[in-house]
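Engineer: Here is a sequence together with a model predicted from it:
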Amino acid sequence: MKKSVLMLLAATVLLTGLPAQATEQARQRREARDVRQDTRQESRDAKQECRSGLVGNADCRQEHRDAKQDGRKKAREIKY
């Protein structure tokens, strides 16, 4: 009898901790996604500005790639 009560109590403790962890992970995923999306748009805008100037297209592409990679790095830092 005591053993089943202890198992039930242990299961309850484990299950109550999971939703909080899942909520925190969901928040981190949303925040990371928002960072990536913002970075993409900023990078697109910067690339358009770059292409309208006198800089070569290859340089603009590299800046665009670097900006997107920085956004991915920030997102990873948020999640992990």
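Structural biologist: Thanks, I have it. Numbering: from 1, shown residues only.

Engineer: rest of the way, CA atoms for contacts and neighbours
Structural biologist: OK.

Engineer: so which strand or helix has Val35?
Structural biologist: Assigned by DSSP states H and E, Val35 belongs to helix 2-52.

Engineer: Point out the other elements, helices or strands, that that helix touches.
Structural biologist: Here helix 2-52 touches helix 57-79, going by 3 or more C-alpha pairs under 8 Å, 6 or more residues apart in numbering; DSSP states H and E.

Engineer: The structure to be compared is supplied as follows:
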Amino acid sequence: MVESRSGIWRRTGAMLAAAGLLALSGAAFATNQSQQRQEGRNANQNAKQEAHSNKVDCRAANQQSNSQCRQDKRDTKQGGRQEKRDVKY
């Protein structure tokens, strides 16, 4: 009967240790994933700001038509979206 109690304690300890390791690995994964999401958001925001300032500069210089300025803005934002995808994966 004494052996069965110690066996229960060993199994309980092993299960607790396994659960602790699993929780730590999950927390590390979540932290890494959140950092990737943050980097992706930063890349996307930077692209939006760059696109906006480029369009303003384009219209101020009046070197191109407004539709061409819009297309440049779209291209810049699309580049930011692609950068975000590259960061996340």
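Structural biologist: Perfect, I can see it now. What you see is a predicted model, and the numbers here were worked out from it, not measured in a lab.

Engineer: now what about the TM-score between them?
Structural biologist: Superposed pair, TM-score by TM-score structural alignment, normalised by the length of the first structure: 0.87. Supporting alignment: 80 aligned residues with a C-alpha RMSD of 1.3 Å.

Engineer: returning to what we had before: measure how the helix holding Val35 of the first structure sits relative to helix 57-79, angle-wise.
Structural biologist: 160 degrees (axes from the mean of the first three to the mean of the last three C-alpha atoms, to 10 degrees).

Engineer: distance between helix 2-52 of the first structure and the chain's centre?
Structural biologist: Offset of helix 2-52 of the first structure from its chain centre (C-alpha atoms, centre = their mean, to the nearest Å): 8 Å.

Engineer: which residue in the second structure lines up with Arg44 of the first structure?
Structural biologist: For Arg44 of the first structure, the aligned position in the second structure is occupied by His52, per TM-score structural alignment.

Engineer: For the most centrally placed residue in the first structure, give me its contacts.
Structural biologist: The first structure has Ala32 as the residue nearest its centroid, 2.1 Å off, counting by C-alpha atoms, centre = their mean. Residues in contact with Ala32 of the first structure, defined by C-alpha atoms under 8 Å, 6 or more residues apart in numbering, are Lys74, Ala75, Arg76, Ile78, Lys79.

Engineer: cutoff 10 Å now
Structural biologist: Ala26, Asp38, Gly71, Arg72, Lys73, Lys74, Ala75, Arg76, Glu77, Ile78, Lys79 (C-alpha atoms under 10 Å, 6 or more residues apart in numbering).

Engineer: what do you get for Arg61 of the first structure?
Structural biologist: Arg61 of the first structure neighbours (C-alpha under 10 Å, 6+ apart): Ser43, Lys47, Cys50, Arg51, Ala67.
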